[in-house]
Structure formats: C-alpha cells, structure tokens
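S.K.: give me a 3D structure for the following:
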Amino acid sequence: MKVVKSLILGSATGLVAMSGAQAADLPVKAKAVEYVRICSLYGAGFYYIPGTDTCIKIGGYLRIDTTFNGSTVYDAPAYSGDSGQGNRFYDRFQSRSRMALTVDTRTASEYGVVRTFAQGDFQFQNFGTANPAAISAAPTVLGGLNNATLSSVGGGYVAVEYVFIQFAGFTFGKSSSAYATPWNGYPGNNSSFLIGGNDSVTGVNNIQYTAQFGNGVSASVGLDDPTVFNRTSLINLSIPFGTPAAGTNGLGTSAWGGAFMPDVVGNVRVDQAWGLFQLSGALHAVNGSYNVLGAGGVPVTGLTPLTDSVLSGHPETKYGGSVMAALQIKNIPTGAGDDIKFDASWAKGDTKNVIATSGSSPNFLMLGGVPGQFGPANSLAFGATTDGVWLPTANGGDGSIHLTESYGIRGAFNHNWDPYWSSSLFGGMGWVRYDDTARANICADFGAVVPGQGITYSCNPNYSISMLGVVTRWTPVNNFTFSAEAIWTHLNTSFSGSAFFTPGAPQPAQTWSFANQDTVSLNVRVQRNF
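M.R.: From the prediction side, this is the model:
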C-alpha cells in the first residue's frame, strides 16, 4: 500500500513539475491590436493612419452626365464646331461617366498643419462632337491625341484636377488660382461653361501664399503658370486665315512666343456670417513669337531670306491683366440656406478671365436655321476669343500687339424648397472689344477673302455672348442627387448685312446674312458623393 501511495504522489509531483515547465515556456501575451482611430481635428471622415500622427480622408463622387444639344459634356452650349453649324457630323447628345477620387492628408506641426491633397477623375465619355468615322479617316482632325480618343470600347482615361501641398500658409502644386473665388465658375450651375469670369476649378500649376489677419480677413498672392490654362489666341494677322471656319474665328494664326514669366495674381477677401466679399487682380504677359512662321530657316521659293522666322522680327511684349470683384450674400429672407453669388470682371489682354470655362476658351461660330439653332435660316454669327492681335509692318501694320479688352458678369440665386428639393437661377455675359487699329486690320483681312465689305455688309469683330439657365435638384438620400439643367445661349454679332462665302466645310458657298444667334442645351446628372 505504501508503495502505491508513493507511486501516486510521485506521478502527481511529476505532472505538477511538467505543467510548471510548460507554463514557463508559453509565449508572451500578444499586444492589443491598434484599431483605426477617428481623427476629429479636421472634420468628419478623417482617421489616423495607423502608427502615425497623420490624418487621412478618402472621398470623392460618382457622376453620370448627359447633355442634349450641346457641344461637349457638362452642358457646353452648341456655340462652336460641328454643333454650332448643326451639321450631320454633330452628335446630338454626349455622355460621361466619372468617378472622382480624392485623398486628403493633414499632419500637425510647429509651423501649422501640413496638408496634401489630390484628385483624379476616372472617366469614360463618348466622342462628343468629333465623329468617330471622321477620326478614323483623318486622325489629324483632332489636332493630336484627344481625351475622347481614349474613350474607346473598354477604354477611358484619368484626368488629374488637383495635386498640391500646403504648408505654413503656402500652396505648391496644381490648385485653383489665388485669383479665383471659392465657387470658381459655379455660382449655382452644373455647366462647366458659364461665361463671364474666371474658372480654375480644374487647377493650374502655381505657388501661392495666404495670410490670415483675423475676423475673416485674408489676402493671397500667387504665381500661376499661364501656358496650359490662361492663354487664349494671340493672332498674327499677316498669316492667311481663309474663312471664319479657320479656327472658327475669321482671323489669322495664333502665334504665341514661349512663356518667360508667370501670371502674378492675388486677392483680398472678407468672410463673414453675412457672406463674402473679394477683390482679385492678375498681371499677364502677352508675347508673340515671330512675324513670319513656318519658313524653317529656308527662304520661300522666289522670295528673300527675310522670310525666315528669326529675320522677320517679332512684336514687343505687352502686359495686360484683369480685375474681379465678387460678392456672396447669405441668410436672405427667401429661405434657410439660400444665397446670392455674383462676380464682375474686366480684362485687357487676359480674356480667359472673362470668356472662361473649366478647359480652354472657345471661339464662336453659330449658324441659323439648322437643327438645334434658332437664328434665321442662312444666317450666322461668329466671334474670336483672343488676348491680342498684331499686323507686322511688312504687311502694312504698326507691328504692335493690340490687347483685346473684355468684361463680364455672372451670378446665381440659389433656393432650397425643402430638405430634398432645391433650384438655382443663374446667368453670365461676356463682351469682347477690339480697338480701332485692331478692328481696321481684322476687317481688312476679312474683306480680302469675303467680298462686298462696305457694300453688302459691314465689318466689326466686337461681339457679346450671354447665357441664362436654371437647374433643379432632388436629393432623396443624403449625398445622392438627381438634377436637370437648361441653358439658353445668345451670341450677339456686330457684323451686319450679307456676303457670299462659305463658313467652312461642309457648308456651301452661298449668300449668308450676319445675324444674332440663339441655342438651348439640356443637361441631366446623377451624382453620389462619398
């Protein structure tokens, strides 16, 4: 019996010893998982990147647009190209599907918040007003690779809007200009083509600094790269232009020189509970290349070596610019959240800040009596968007750049009917004016190609274009909106009378009368923000 007890006690002692040894060999307890933490410093949607003190927000939207009787998606009126002519190459509707993805990071530092921001637009569209058959037969119709060409079956492309860094009051990269208002070209509209003022909503390469003075008062100054965004045509009138279809402007050839200085821009702004007031200004260099282009260093047969570009000389650089005043009024008695926004602009040699879109500025050509246009049959109106024109002395001019003057106004009244429905009534207008010398030179060139000037018709390249629109939105679910927008566009010409010529293929040479033109476009949109 004693032996059995000894065996049992010995076995138990051994088991205890073994369990103690195994317990000693167990791994150290794992650290708690670091879950994503909400970052409440910079508003809703931010969270800390795990293991860092940097906050990040991923956002964006998904948007589907269709425009009827427009020249491109986003409700561009039918005021140029095939749509302005109403010919059979013109697609009667254009569509685009887009997903915009934004990445916003913030990090606190002793110098203030360090911020990075980027937006890329993943999108697919139809060809717009460029007929696929024409592109296939003559790819140069597009003037090179066009984003619409990338929207082939199964294709699409990515457009980069904003990419910038902010630090200690400075902004570096592609962002809205320091000249722009907070609403850019969108006081209440869906359209990316509202005439009347600056619109850099898609971003320009720039460096800018903003100083905050307290009580909502701030000032910004910046240097913008003008080459991609803030240049319209600079016309050398000595180069043959044919008919108004050449560039749809009836002038010569654009002949910019290389950029040698950025645009100097800035604003002073007051933000208060009642709204906003802002004054903006810009300085813009306008420099031509050469009086003769395309000789390539080899004299033209039968002419002298003076036809070489360098030997032909060039006009002196001129300096223009623009100013803008903007006002927003909140808390108006029509309803909660209602407001009025408008801005007024004047420019000389900086026409993009009046005849603006989120892309390039259009030249205008509209025919009457064709599908989608409401002017008289066999009539037309056209207008050139230019920063300036010049005629070399060898061609009878004074050789100086004559800066184009323009001024505009635009705005909107925004009203909320209830938490689900809202509407905006908006409009804009731009005027383009040439001085006496520029008008005489332009008309002399035009008269050399289109006979009857001073007899059957009078020439004046000044014009105005106006737009009036309304958009209504329904938001059945938060951040999910259906909207419909209609725009009436009116092109007012200063030409009068009639002449025998062709406004360009595929239109025939016949008698065309000069008359004001009208068109209407419609846009429908579905958008989900996230």
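S.K.: going forward, measure contacts and count neighbours with C-alpha atoms only.
M.R.: OK.
S.K.: in the protein, which spans are helices?
M.R.: 2-25, 81-85, 132-137, 226-229, 436-449 (DSSP state H).
S.K.: out of these, which is closest to residue 60?
M.R.: helix 226-229 (23.9 Å; CA to CA).
S.K.: list the buried residues for that closest one?
M.R.: 226, 229 (16 or more other CA atoms under 10 Å).
S.K.: so which elements touch it?
M.R.: The helices and strands touching helix 226-229, judged by 3 or more CA pairs under 8 Å, 6 or more residues apart in numbering; DSSP states H and E, number zero.
S.K.: before we go on, could you also do this sequence so I can check it against the first one:
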Amino acid sequence: MSRPAGWGAATLIAGALASPIAAFATDLPAEPAPITYVRACNGFGEGFLVIPGTDTCFELNGYLVAEWHIFGSDKASRQPGWYGDQDANTGYIRYDFFSNSATNTEYGLLRSYAKVELVETPPYGLIGTLKWAYIEFGGLTVGRKQSMFDFFTGNTYEDYFEPAWSDTQNMVAAYTARLGGGLAATLSLEDNLGRRDGIIGGGGSPDGYGGARFPDLVGVLSAEGTWGQAQVMAALHEVRARRAAAGSQMGWALAAGTTLNVPFTGKGDQFTLQASIGQGALSYNATNPIGPGPGFEGADARVLGGNRLVLADIWAVGAEFDHNWSDKWVSELNGSFLDVDQAGRRYDFRNIDAQLNLSFAPVDDLKFTAEGEYKYIDRTKGRDGNAFVMMFVVERDF
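M.R.: Next up, the predicted model:
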C-alpha cells in the first residue's frame, strides 16, 4: 500500500515530541496521600483528640489564677501581717498547664500525664515547677505525682494555711489492682526525702536527717460508687538521724477518709471527713504545720542524750462541706485539728485551721472567689499565734 506524501517526516516529528512528553510524565510526583485531620476522641472523655496517624488520644488543658492577699497575722505566728517590716499585702499569679495522652494496647491502657506550674510572686519572681509527670500502664504507675496515700486535699485555695491532711507530690512506683464493684487496692514505693519534717537535736537545735536508705511504703484500699468515695491508707517512713549513735526508727501513719454526696442539702453538695494518726511521719498528717520555732516548725522526732531517737506522736482530723447555693454560687468550708507531742513536751504544739470561701461563676470556666484562711498555733513553748489571710481570686479554666 502506498503511503501518503510526507508520512515519513510526520512520523519522525511525532516520535520526537512523544519522547520528552513520556519522560516528563515519569517525573510527575505521585498522587499525594489524603490528609488526616485531628478529630475528636470520645473513648477517653470529653476534650480528647486523636493524634493524626496514630492510635493515641491527647488532651491539653489548664488554668490561670490571679490572687491578691491581705494578711492580718500577729507577730507570734511568724506569718505575714501588720507588724514590723512585713508585707501585709501581695499579688500572686499562677499558671498551670496539663497534658494527658492515652493509648489502648493489647496489655491495657497506656497513659502519660504532666502538669507544669509557673508562679510569679514577689519577692521571689518567676518560679517554674514540674508538679506531675508520670506514666500509667495497666495497673502500674511510675513518676512524680500526688502521693498514693493522699485522699482528700481540700477544695479551697489554701495557699498559706493548709489544713491538717496530707498533700504531697513526690516520686512513686505503684501498682493498683481493680477488684470490681468500685474497689481497688494499691501498693506504692515513694520518695522518702519529700516526707521529711526534721529531727530536733540536743538543746533544741535542728539536728536533721541522715541519708535515706529505704523508700516509704504506702498501702491503700479505696472504694467508689454513686454515694461518693472512701479510702483507708497506711505508710511506713524511715526516720534516720544524722548522728550515727542515734540510729533510725520506722515511723508510720494510718488514715481513713470518706467523701459523701449529700444532694438533700443542694445539687452537687459533698461532705468530707478524714482522720489520721502516726509516729514520726508528720507530713502524712499535715502538710503545713507551724510549731515551736524556726528550724523545727514541725518535727518527726527528737534526739535525746545524744544517742536516743524518740519519734513524735501525731494525730489529726479534718472535715469539709461544699455547698452549691445555685448554678453560679458555691461556698466551701474547711476545718481541721492537729496535735503533735514531742518527747518531754517542750516542743509540743497544736494547730487549728479554718477556711471559708464564696465563689461566683458568671460564665463557664470563669470564677471569682473571696476566701478567708485562719490558723491558731497553740505552743507548749513560746507564745501562741494567730495567722490570717484574706484572698481575692480570679480563675480562668480552659
């Protein structure tokens, strides 16, 4: 068959054009992968989001607190007040930021949690603290967090005169077994250093602790239901004197508490009662005791005769009532009593604490609060003291 004129030239031209076009097509990028957007994760509660490309959900939240403090303490209390060269009023601002991540695995829930706190207060300036940072895997918990011993730590702000109950963040290595029916049992090894309240030496001078040899051992049995919560806890704490001749003894603490829902007084109302007893483990009974004097505001023990270590006897009881006057108005009332008996009674003391506040929340996540805190210091040695502060607080949660 005859070919049309110019056919050969047309074929050459078409081939010349086709070659670079084919080469260019092979250089084109592959079709982009579909974009995965952050989306809600409903399996772990409100506010969680899925990290794109993973099975991990995360949550970010926090709060900002601005406070103004007006003090009225007397000189015997050794707290800020209208005497001497004291700052009777100060400003205070705190920012707390939380991160929470969770992943379901074939071995159970894997969770990590962190809380960073920034505080600006005169005359100390800006102070940053890693309050919590821990990992949970199944029933295992490792890291820095609230002590497993702690049950109720108060709902008022309690910035200065915290009532007589344990409220400590420290290193823990714990295992919790869920027993069903709202029951759980926990065994925890915890940092000994964060639980030291000093040892009084000869002549009343601060004597101090020797090096830690054992962590504290904490055991807890807890229950939770529609009625509220309850917890029984025990702790062993080594008290080791710096003086080798005085040796060491094992301090201990026992405590029990319950928080009951009391809707018959108001929707969301709660009542809490907590009591503790122990020897040589003051911080398991009270976080901020005020005792006979600087250096031993509270002490776990005394060294007598240079070689005899005597543990302090301690007991405490505290209560709180939270009342919702309406959806926008809430009040909280704390009260507690602490009794510390040292060997020889010379350094015995008692603290009575009370806090009362009234909060107004005009919109969600914003709260205005007026709070009064009072502490009475009853000393066997020295003058009794009265410590007081009035606080005005604005808090924004997110």
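S.K.: could I get the TM-score for this pair?
M.R.: Laid over one another, the chains give 0.88 as their TM-score (TM-score structural alignment, normalised by the length of structure 2), with 383 aligned residues with a CA RMSD of 2.8 Å.
S.K.: state the distance from the residue nearest to the spatial centre of structure 2 to residue 71 of structure 2.
M.R.: The centre of structure 2 sits closest to residue 146, judged by CA atoms, centre = their mean, with a distance of 4.8 Å. Distance of residue 146 of structure 2 to residue 71 of structure 2, computed by CA to CA, to the nearest Å: 29 Å.
S.K.: got it, and residue 111 of structure 2?
M.R.: 42 Å.
S.K.: go through the helices of structure 1 and pick out the most buried.
M.R.: helix 81-85 (a mean of 26; mean count of other CA atoms under 10 Å).
S.K.: what's that one packed up against?
M.R.: Secondary-structure packing of helix 81-85 of structure 1 (3+ CA pairs under 8 Å, 6+ apart): strand 70-72, strand 364-367.
S.K.: out of the ones you listed, which is closest to residue 273 of structure 1?
M.R.: Closest to residue 273 of structure 1 of the helices and strands packed on helix 81-85 of structure 1 is strand 70-72 (CA to CA; 37.7 Å).
S.K.: buried ones in the closest one?
M.R.: Applying 16+ other CA under 10 Å to strand 70-72 of structure 1 flags 70, 71, 72 as buried.
S.K.: coming back round to it: can you check which of the helices and strands packed on helix 81-85 of structure 1 gets nearest to residue 514 of structure 1?
M.R.: strand 364-367 (9.5 Å).
S.K.: from the middle of its chain, how far away would the closest one be?
M.R.: 21 Å (CA atoms, centre = their mean, to the nearest Å).
S.K.: now stretch 150-168 of structure 2
M.R.: Taking mean C-alpha positions (CA atoms, centre = their mean), stretch 150-168 of structure 2 and its chain are 10 Å apart.
S.K.: can you pull out the strands in the stretch 101-250 of structure 2?
M.R.: Using DSSP state E, counting those that start in this stretch, the strands found in the stretch 101-250 of structure 2 span residues 108-121, 125-137, 140-146, 169-180, 183-190, 199-200, 216-225, 228-240, 248-261.
S.K.: average distance between the fifth one and structure 1?
M.R.: In the superposition with structure 1, the average deviation recorded for strand 183-190 of structure 2 is 0.7 Å (mean CA distance after the TM-score superposition for structure 1).
S.K.: which helices and strands does that strand pack with?
M.R.: Under the contact rule (3+ CA pairs under 8 Å, 6+ apart), strand 183-190 of structure 2 is packed against strand 169-180, strand 216-225.
S.K.: and residue 107 of structure 1, how far from residue 171 of structure 1?
M.R.: With CA to CA as the criterion, residue 107 of structure 1 and residue 171 of structure 1 are 15 Å apart.
S.K.: for residue 469 of structure 1, that is, sorry about that
M.R.: Distance from residue 469 of structure 1 to residue 171 of structure 1, by CA to CA: 34 Å.
S.K.: neighbour-wise, which of these two wins?
M.R.: residue 469 (23 against 20; other CA atoms under 10 Å).
S.K.: trace that one over to structure 2, please.
M.R.: Residue 469 of structure 1 maps onto residue 355 of structure 2 when the alignment is built from TM-score structural alignment.
S.K.: please name the nearest non-neighbouring residue to its match.
M.R.: Among residues not flanking residue 355 of structure 2 along the chain, residue 373 sits closest, at 4.5 Å (CA to CA, 6 or more residues apart in numbering).
S.K.: count of residues packed around the alignment partner in structure 2 of residue 43 of structure 1?
M.R.: Superposed on structure 2 with TM-score structural alignment, residue 43 of structure 1 falls opposite residue 45. Residue 45 of structure 2 is flanked by 10 other residues according to other CA under 10 Å.
S.K.: same question, residue 58 of structure 1
M.R.: With other CA under 10 Å as criterion, residue 58 of structure 1 counts 13.
S.K.: so for it, what's the nearest residue that isn't a sequence neighbour?
M.R.: Using CA to CA, 6+ apart and skipping the chain neighbours, the partner closest in space to residue 58 of structure 1 is residue 103 (4.9 Å).
S.K.: how far away is the one you found from residue 50 of structure 1?
M.R.: The value you get for residue 103 of structure 1 to residue 50 of structure 1, if CA to CA is used, is 16 Å.
S.K.: who are the neighbours in contact with the alignment partner in structure 1 of residue 132 of structure 2?
M.R.: Using TM-score structural alignment, the partner of residue 132 of structure 2 in structure 1 is residue 162. Neighbouring residues of residue 162 of structure 1 by CA atoms under 8 Å, 6 or more residues apart in numbering: 117, 118, 119, 120, 173, 174, 175, 202, 203.
S.K.: can you pick out the most distant pair from those?
M.R.: Checking the contacts of residue 162 of structure 1 with CA to CA, the most distant pair is 120 and 173, at 14.3 Å.
S.K.: can you give me the strands in the stretch 251-398 of structure 2?
M.R.: So, for the stretch 251-398 of structure 2 - with DSSP E, counting those that start in this stretch - the strands run 270-279, 301-304, 308-311, 313-324, 329-341, 349-360, 366-379, 385-397.
S.K.: to what extent does the first one diverge from structure 1 after superposition?
M.R.: Which is strand 270-279 of structure 2. With mean CA distance after the TM-score superposition for structure 1, strand 270-279 of structure 2 averages 0.9 Å from its match.
S.K.: helices or strands up against that strand?
M.R.: Applying 3+ CA pairs under 8 Å, 6+ apart, we find strand 270-279 of structure 2 packed against strand 248-261, strand 313-324.
S.K.: okay, and the first one goes to which residues in structure 1?
M.R.: Just to be clear, that refers to strand 248-261 of structure 2. With TM-score structural alignment as the criterion, strand 248-261 of structure 2 aligns to 317-330.
S.K.: now the shortest one
M.R.: On the basis of TM-score structural alignment, strand 313-324 of structure 2 is assigned to residues 405-416 in structure 1.
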